[in-house]
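> Sequence first, predicted model second:
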Amino acid sequence: MKEFVISEVKAETAVLVGLITDGQNEAKTKEYLDELEFLADTAGAVTVRRFTQKVNGPSAVTYVGKGKLEEIKQYIEDCAENEEPIGMVIFDDELSAKQIRNIENELKVKILDRTSLILDIFAMRAQTANAKTQVELAQYRYMLPRLQRLWTHLERQGGGSGSGGGKGSVGLRGPGETQLEMDRRIILQRITLLKQRLLEIDKQKTTQRKNRGRLIRVSLVGYTNVGKSTIMNLLSKSEVFAENKLFATLDTTVRKVVIENLPFLLADTVGFIRKLPTDLVDSFKSTLDEVREADLLLHVVDLSHPDFEEQIQVVERTLADLGCNEKPSMIVFNKIDNYRWTEKDEDDLTPETRENITLEDLKKTWMARLDESCMFISAKEKLNVEAFRETLYKKVRELHVQKYPYNDFLYPEVE
């Protein structure tokens, strides 16, 4: 009898590439590449090497300089000789069609940029028809300006009779350009169809929101992987999918929550990220309508992240782009159980930094600035959760009284 041996499938290996520039120092580049590695891990790839280059700005031709590209090429060839082939090279910024084409011609492996990697993760995570449609639309929008590189092998066949064979000469188009035009037309038609489909889904969701009754709407917003879904599960006593991966939540989940005698609606939304592709923000507008229509925003922050303050700024900029920066909001610092700091010596006169400020001092700093619009919790370990519930109850009740002055469950009739 023949035996079948199940061999272990190796994860695809990846090399990361980033730039150190005047506007992005070495420490910042490291943080960005750390996040890019987390993105690669979420997509199922294993990072084996990082390359950085100090330049004034990215090369319009190959992103990095010729010498650095040659160094990356040599590394890939060495890995191939050692039977440890590199599956892909991922660049930390969005690449143009020209850059991708030139880099692929040189490195002979799959080339991804930060945007295409995020799109891949969104495609993996999409579960519902709404999310799948939004991701597909973003993918086509990303693909459209990069179509030309797919048909470079046919361009050499073009020309026709006469000289030049330019685009303006009727009958002189080569087969590559004809195929390109066909692809553009197909993709544009598909984009139009997907937009119509999203409009229909948006109408359905608008109707659903109107039927939710006279309840205050609260939306969880924040950077990706800060624990929004864990907080949703904690408050609503439901089982929303949550894991230590980027973009674990794509579809908006809405649950009815009751604290004391006060019911309200709580929505968990897709997380934001640095350099979030514009096409994704545009495509996910119907999902982000929960944020636009919210009465209160709970901005969740991962306090244990070394760069949490920049993440706050990223979220605030995205909310401003959505026109939601003036809404009532509350910052919820999560994961206080993971907060780490180094104690300063008494004689150390250097300024306080993220690395040496205690949790208590950090609380005082933010509480002084935001008063009760700021909470410190650990949703996972259930630390300070009751105080969080009480503060949230006060805020929702205040908004409810303003929006719905007369309500039976807030003002029961005295018999």
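Structure received. Not measured: the values here are computed from a predicted model.
> Only C-alpha atoms from now on, for both contacts and neighbour counts.
Noted.
> Gln208 sits in which helix or strand?
helix 175-210 (DSSP states H and E).
> buried ones in that helix?
Applying a neighbour-count criterion of 16 or more other Cα atoms under 10 Å, the buried positions in helix 175-210 are 175-177, 180, 184, 187, 191, 194-195, 198, 201-202, 205.
> could you point out which element follows whatever helix or strand Ile100 lives in?
In this structure, Ile100 sits in helix 97-107 according to DSSP H and E. Past helix 97-107, further along toward the C-terminus, the next helix or strand under DSSP H and E is strand 110-113.
> Show me what that next one is packed up against.
Applying 3 or more Cα pairs under 8 Å, 6 or more residues apart in numbering; DSSP states H and E, one finds that strand 110-113 makes contact with strand 88-91, helix 97-107.
> what's whatever helix or strand comes next after that strand packed up against?
Following the chain from strand 110-113 toward its C-terminal end, the next helix or strand by DSSP H and E is helix 114-125. Using 3+ Cα pairs under 8 Å, 6+ apart as the contact criterion, the elements in contact with helix 114-125 are helix 26-42, strand 88-91, helix 129-143.
> then this one, side by side with the first:
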Amino acid sequence: MAKNIQAIRGMNDYLPADTAIWQRIEGTLKQVLASYGFSEIRLPIVEQTPLFSRAIGEVTDVVEKEMYTFEDRNGESLTLRPEGTAGCVRAGIEHGLLYNQEQRLWYMGPMFRYERPQKGRYRQFHQMGAEVFGLQGPDIDAELIMMTARWWKALGIADHVQLELNSIGSLEARANYRDALVAFLEKHKEVLDEDCKRRMYTNPLRVLDSKNPDVQQLLNDAPTLGDFLDEDSRAHFSGLCALLDDAGIKYSINQRLVRGLDYYNRTVFEWVTSALGSQGTVCAGGRYDGLVEQLGGRATPAVGFAMGMERMVLLVQAVNPEFEPTRIVDVYVIASGQGVQSAAMQLAEKLRDADPQLKLMTNFGGGNFKKQFARADKWGARIALVLGEDEVATGQVVIKDLRTGDQQTLAQSEAAATLRTLLQ
């Protein structure tokens, strides 16, 4: 017997029972995006490797250890995308979307990172991201955060996420802070683990993210990035905080929040939760005013964020069990008797014509009424339409509400209007 081929570790199948809640969550998110004027952009999952090494940074964990990179048959280095912003910027430059224009773009799809798989962290994962180009004030930063807050309300998780903010300033301010941080860490090398010692000279701001409790204790005495901010960045951050205060959005300022990608400047933010254990970040982003120019375009201010869909699904399931997944079937057509199947199929087609949004399934494979009602329950249908020989002969149909057990017999010509009322 041939050996079964399994899915690759950390790359998951999502079965119909899973995708139903994914679809409901995605629909909610897309509805909010549309209400803020965002348009969808669809991007390749494979890009030239230099796109990510230039955008994300050569000495980041993503580029050094986590990317799926390979050589194609022409000897070109290609990479499965580990995140979406770089590809979105590349597309904007390539297709002339960014020059002297405001753009609001969103995307969704699979990303790939070679990490140790665990709950909420996978090698293939899905992100929904939103990017705004051409606006540089703190007002657009605030509106993006306000939009995410609207998401959380719509998903019923607003009480289970907290907003953390920081400003990492300009490139010059970060360089000055980096020098001060390295000087401090060099005096306390004995406290640092090997990973922090390596990062101290390659990407010292990543030491601030260390999970080592001894390092975290040491950092309480370290210089803070806020002390090195330039005046423009201070004013930008103050403006952002004032706008969020006016909007009633609660936040905490986390001076160790720097994000793991090199392209950020000024505003960075994360929405975090304690409901998912160690995988606490569910949405994160910030401003990246230099990235478009860095990738070959004209200098263009930009800000955006991305959200991990797997973690969002886990969070909704954990804290809002009443959030119903998208129903696969609204109406199940039950048919029994000589020549009834054809009539049932014709009725189903007429109902689909009358209401293209109706999710309707016709029973196939025969079976008595009891078995067919069991199938209707299995598919989660709310309504059963029952046709037998008598109903076909008289042009009628039985409509049964599977939640209440109420049923009525009426003319088939009235079925569409009745279903519309029952399913409201």
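Yep, that arrived. Because the structure is predicted, anything quoted here is derived from the model rather than measured.
> overall similarity of the pair, as a TM-score.
These two chains, once laid on top of each other, score a TM-score of 0.31 by TM-score structural alignment, normalised by the length of structure 1; 204 aligned residues with a Cα RMSD of 6.9 Å.
> Val32 of structure 2 reaches Leu144, doesn't it?
No: under the criterion of Cα atoms under 8 Å, Val32 of structure 2 lies out of contact with Leu144, with a separation of 11.2 Å.
> neighbour count winner among these two?
Comparing Val32 of structure 2 with Leu144 by neighbour count (other Cα atoms under 10 Å), the higher total belongs to Leu144, at 21 against 16.
> quick one: the more buried one and Ser233 of structure 2, what's the gap?
Using Cα to Cα, to the nearest Å, Leu144 of structure 2 is found at 18 Å from Ser233 of structure 2.
> name the element the residue lying closest to Val182 of structure 2 once chain neighbours are set aside belongs to?
Spatial nearest neighbour of Val182 of structure 2, excluding adjacent residues (Cα to Cα, 6 or more residues apart in numbering): Met200 at 6.3 Å. Secondary structure from DSSP H and E places Met200 of structure 2 in helix 194-202.
> list the helices and strands that helix packs on?
Judged by 3+ Cα pairs under 8 Å, 6+ apart, helix 194-202 of structure 2 is in contact with helix 171-186.
> between the helix it packs on and helix 194-202, how big is the angle?
140 degrees (axes from the mean of the first three to the mean of the last three Cα atoms, to 10 degrees).
> I'd like the next helix or strand past the longest helix along structure 2.
If you go by DSSP state H, structure 2 has its longest helix at helix 16-35. Once helix 16-35 of structure 2 ends, the next helix or strand along the chain (criterion: DSSP H and E) is strand 39-40.
> Can you point out the buried residues in the helix or strand that that following strand is followed by?
Beyond strand 39-40 of structure 2 in the direction of the C-terminus, DSSP H and E gives the next helix or strand as strand 46-48. If you call a residue buried by 16+ other Cα under 10 Å, then strand 46-48 of structure 2 has these buried ones: 47-48.
> And Val48 of structure 1, which helix or strand is it part of?
The secondary structure element spanning Val48 of structure 1 is strand 45-54 (assigned by DSSP H and E).
> which of the residues in that strand are buried?
Counting neighbours by 16+ other Cα under 10 Å, strand 45-54 of structure 1 gives 45-47, 50-54 as buried.
> list the helices and strands that strand packs on?
The contact analysis (3+ Cα pairs under 8 Å, 6+ apart) places strand 45-54 of structure 1 against strand 12-20, helix 26-42.
> what angle separates it from strand 12-20?
Counting by the same axes, to 10 degrees, strand 45-54 of structure 1 points 20 degrees away from the direction of strand 12-20.
> between strand 45-54 of structure 1 and helix 26-42, how many degrees?
Taking the same axes, to 10 degrees, one finds that strand 45-54 of structure 1 is oriented at 160 degrees with respect to helix 26-42.
> any residues touching strand 45-54 of structure 1, and which ones?
Contacts to strand 45-54 of structure 1, defined as Cα atoms under 8 Å, 6 or more residues apart in numbering, come from residues 11-21, 37, 40-41, 64, 68, 72.
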